[in-house]
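could you look at this predicted model? Sequence included:
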Amino acid sequence: MPIESLASRPDLLEPALGLGDIGAEFMQHDPIGILARARRLAERWPEYFLVVLDGDVPVARAVSVPVAFPTPERTELPDHGWDGAILWAAEDALDGRPTTALVALDVQVAGRLRGRGIASQALEGLRACAHGKGLSRLVVPVRPTGKVRHPELPMEEYVARRRADGLPEDPWLRTHERLGARFVKVAPFAMTITGTLEQWRKWTGGPLTAGTNLVDGGIAPVLASPGQDLGVYVEPNVWLEHPLTPAG
C-alpha cells in the first residue's frame, strides 16, 4: 500500500483524523496529550505525519515527532515516556535545536481493517521516513494493547510474558518485535492524568473509592484519595527502538 506524508498530501488530514483515537474518555485529559493533538502535530510536522492508502482511501495513520537524542543532557529515553517525548519535541522546536531521532506517538488503523498487517506497514513507513530525513533512530513509547486485561500486573512482568514461539504475548509488542524492534526499558510515568472524584465519575461512568480503582480502558489502576478529592492515573509504557534497515 502506498504511504504519503501530509507534507505532500495535505488533503489527507481530515480523513486521517477520522480514523479514530486511542484510549478511553479519561485519556483525553492528559495535559501533555492536549498539547500533542494530532491536528496540531500535523500542522507543525506534516512531513512526519504519514497516511497509509488503499487506492486513494486512508486506512491508517502514523504520527511522529522529531527530537534531539541522544545529547549530553539526554543520555537515556525519558521515564515519562510518551509525555516526555512530546515535551522534548516542544523544547527542541522552541529552541530551534537540530533533531536527530524520530519518536512514533500514534499508529491508528481503520477498525474494519485491523489484524491485516497494515500497522506493520505504517511502522515500516516511519522507519523509511526517519532514514530518509537523515535521522539516526526511531524509538516508540509503546502502549501494549493487551495490558488492559492485566491492569494490576507490573509492566516489567507483563513485558516478560512470552508465547511458546518466543514472541511477546502482547499483540502490539509482538508486531514491533517481528519488525526487529528491541526492548530498551519500561517508562513508568508515560502518562499522568489527574482529576477530582467528580471528574473521574464523568470520565469513567462510576465512582472511585479510596485506594486503587480499576477503570475500563486503563492499563494501570487509578489511585483515589477522597480526603483530597483527587484521583491520579499513572500509566507505564515500553520504550522500543526500531532498526532503520529493512525488516527481516
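Everything's here; your move.

okay, CA-based contacts and neighbour counts for the rest of this
Will do.

the host helix or strand of Ser64: what's the following helix or strand?
Assigning secondary structure by DSSP states H and E places Ser64 in strand 57-67. With elements assigned by DSSP H and E, the helix or strand that comes after strand 57-67 is helix 81-95.

what's the angle between the helix or strand that that next one is followed by and strand 57-67?
Next along the chain after helix 81-95, taking DSSP H and E as the criterion, comes strand 101-109. Strand 101-109 runs at 160 degrees relative to strand 57-67, counting by axes from the mean of the first three to the mean of the last three C-alpha atoms, to 10 degrees.

what packs against strand 101-109?
Packing partners of strand 101-109 (3 or more C-alpha pairs under 8 Å, 6 or more residues apart in numbering; DSSP states H and E): strand 57-67, helix 118-132, strand 137-142.

mind putting those into a markdown table with distance to Pro236 and mean neighbour count?
Below are those laid out as a markdown table (distance: least, C-alpha to C-alpha, whole Å; neighbours: other C-alpha atoms under 10 Å):
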| stretch | distance to Pro236 | mean neighbour count |
| --- | --- | --- |
| strand 57-67 | 19 | 25 |
| helix 118-132 | 21 | 20 |
| strand 137-142 | 9 | 24 |
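
one step back: the strand holding Ser64 packs against which elements?
By 3+ C-alpha pairs under 8 Å, 6+ apart, strand 57-67 packs against helix 13-17, helix 38-44, strand 49-54, helix 81-95, strand 101-109, helix 118-132.

below is structure B, check it against A:
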Amino acid sequence: MYELIPVTEAPELDEEAEQRFVEDWPEFIFHDAGVAPYRERRVEYFHDWEFYLVTSDERRLIAGCWGVPIRWDESIDDLPGGFTDSLARSVTEYEAGIQPNTLVLMAAAVRNDEQGKGHAGRVITALKEHTLASGLTRMIAPVRPTSKSQYPLIDIAEFMTWTRDDGLPLDPWLRTHVRLGAQLLAPAPASQTMTGTVAEWEKWTGMAFPATGTYVIPDGLTTLAIDRPTDTGLYVEPNIWLRHA
C-alpha cells in the first residue's frame, strides 16, 4: 500500500528525494532565470503543496510531486504561459489576496528503480483526490512530453496531435495522464526559457558549440540557439497543457 504525505511530515526523506528526483531531468532545466524571483516565496506560501508518495509500512520513498494554486476561469486564453508563468502567477495572486480554485501540477517524478510499476498514476490520482479535498475544483499541468526530445524539429502544437492506432497520445507521459482522465488543452510553446553562456551550455549538454547556429541537444524538446559574438545560448522549452477530470 502507498500513501501521499506532505514533505513536512517526512524531513528524513528530503536528502534522498533531492538526489532521486533530479536523475531523469536534463541539467539545463534547472537554469530557468525566470524561476529565481519566485522560488523562495513559493516554498514559503505553498510548502503544503509538496508531497512524497511512500510505502505505508516502511515509508520508503517512491515518488514526489508539487504544485501551486492559482485562479483560472477554465478558458484556454486564461491559461498561464507555462511552467514559469504558473509559478509567477501563483505567487503574485497569493500576495494580492486572490482566492485560488485550481491546482497547477508543476512536477511529478518516480525514482528510477521504481519506474514502470504504475506509481506515476498513483501519485497523480492521490494528488487529484487531495486537491478536491482541499477545496480546489480543478487540476491542470504544463506537461513535459518525454518523447518530444526525439522530434526536436517538430512544432509542439503538431506533436500534441500525434496518436497511436488506439487513439491514445504517442507520447508515453501524455498517455499516462490521458489514461487517468486528463484532456489535452493547448500547447505552451514558451513554458520555460533557459539562457547561459556558451561554456555553460557546453557543460550542461556535454556538447561543443564552435559556431553560431541552431543545435539539437540531448533531451531538448526543441533546438538551442547559440550566438558566439554575444556568448549566449538560448533555449525556449515547450510544454503541453492538460486538464485532469
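Arrived safely. Quick caveat, the model's predicted, so the values are computed rather than measured.

can you give me the TM-score here?
The TM-score (TM-score structural alignment, normalised by the length of the second structure) is 0.89; 240 aligned residues with a C-alpha RMSD of 2.3 Å.

and among the helices and strands packed on strand 57-67 of the first structure, the most buried is which?
strand 49-54 (a mean of 24; mean count of other C-alpha atoms under 10 Å).

gap between that one and the chain center?
17 Å (C-alpha atoms, centre = their mean, to the nearest Å).

repeat for stretch 184-191 of the second structure
For stretch 184-191 of the second structure, the distance to the chain centre is 12 Å (C-alpha atoms, centre = their mean).

then stretch 69-82 of the first structure?
16 Å.

who touches it?
The contact list for stretch 69-82 of the first structure (C-alpha atoms under 8 Å, 6 or more residues apart in numbering) reads 84-85, 99-101, 105, 141, 186-191, 236-239.

that older thread, to Val215 of the first structure, which of the helices and strands packed on strand 57-67 of the first structure lies closest?
helix 81-95 (20.6 Å; C-alpha to C-alpha).

the closest one versus strand 137-142: what angle between them?
Going by the same axes, to 10 degrees, helix 81-95 of the first structure makes 140 degrees with strand 137-142.

related to what we said a few turns ago, take the helices and strands packed on strand 101-109 of the first structure and write them to JSON lines, including distance to Arg9 of the first structure.
Formatted as JSON lines, these follow (distance: least, C-alpha to C-alpha, whole Å):
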{"stretch": "strand 57-67", "distance to Arg9 of the first structure": "11"}
{"stretch": "helix 118-132", "distance to Arg9 of the first structure": "15"}
{"stretch": "strand 137-142", "distance to Arg9 of the first structure": "23"}
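
of all those, which lies closest to Asp30 of the first structure?
Asp30 of the first structure lies closest to strand 137-142 among these, at 15.6 Å (C-alpha to C-alpha).

which part of the second structure matches whichever helix or strand comes after the closest one?
Downstream of strand 137-142 of the first structure, the next assigned helix or strand under DSSP H and E is helix 155-160. Aligned by TM-score structural alignment, helix 155-160 of the first structure falls on residues 156-161 of the second structure.

now that stretch: buried residues?
Across stretch 156-161 of the second structure, burial judged by 16 or more other C-alpha atoms under 10 Å covers Ile156, Phe159, Met160.

and stretch 156-172 of the first structure, by the same measure?
By 16+ other C-alpha under 10 Å, the buried positions in stretch 156-172 of the first structure come out as Tyr158, Val159, Leu167, Pro168, Glu169, Asp170, Trp172.

what separates the match of helix 155-160 of the first structure from the chain centre, distance-wise?
The answer for stretch 156-161 of the second structure is 17 Å, by C-alpha atoms, centre = their mean.

tell me how far Arg59 of the second structure lies from Glu50 of the second structure.
Separation of Arg59 of the second structure from Glu50 of the second structure (C-alpha to C-alpha, to the nearest Å): 16 Å.

out of the buried residues of stretch 156-172 of the first structure, who's nearest Ala24 of the first structure?
Closest approach to Ala24 of the first structure among those (C-alpha to C-alpha): Trp172, at 17.7 Å.

centroid-nearest residue for the first structure?
In the first structure, the residue lying closest to the centroid (C-alpha atoms, centre = their mean) is Leu105, at 3.9 Å.

surely that one and Val63 touch.
Yes: using C-alpha atoms under 8 Å, Leu105 of the first structure is in contact with Val63, at 5.7 Å.

picking up where we left off before, just send the helices and strands packed on strand 57-67 of the first structure back as CSV, with distance to His176 of the first structure too.
Formatted as CSV, these follow (distance: least, C-alpha to C-alpha, whole Å):
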stretch, distance to His176 of the first structure
helix 13-17, 22
helix 38-44, 22
strand 49-54, 17
helix 81-95, 17
strand 101-109, 12
helix 118-132, 8
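
wait, which of those is closest to Ala68 of the first structure?
Counting by C-alpha to C-alpha, Ala68 of the first structure lies closest to strand 101-109 out of those; the figure is 6.0 Å.

report the mean distance between the closest one and its aligned residues in the second structure.
Here the mean offset of strand 101-109 of the first structure against the second structure after fitting is 0.6 Å, by mean C-alpha distance after the TM-score superposition for the first structure.

give the aligned range of that strand in the second structure.
Under TM-score structural alignment, the match for strand 101-109 of the first structure is residues 102-110.

ok, Asp24 of the second structure - contacts?
Each residue near Asp24 of the second structure by C-alpha under 8 Å, 6+ apart is listed here: Asn112.

Pro37 of the second structure: which element?
Using DSSP H and E, Pro37 of the second structure maps to helix 36-46.
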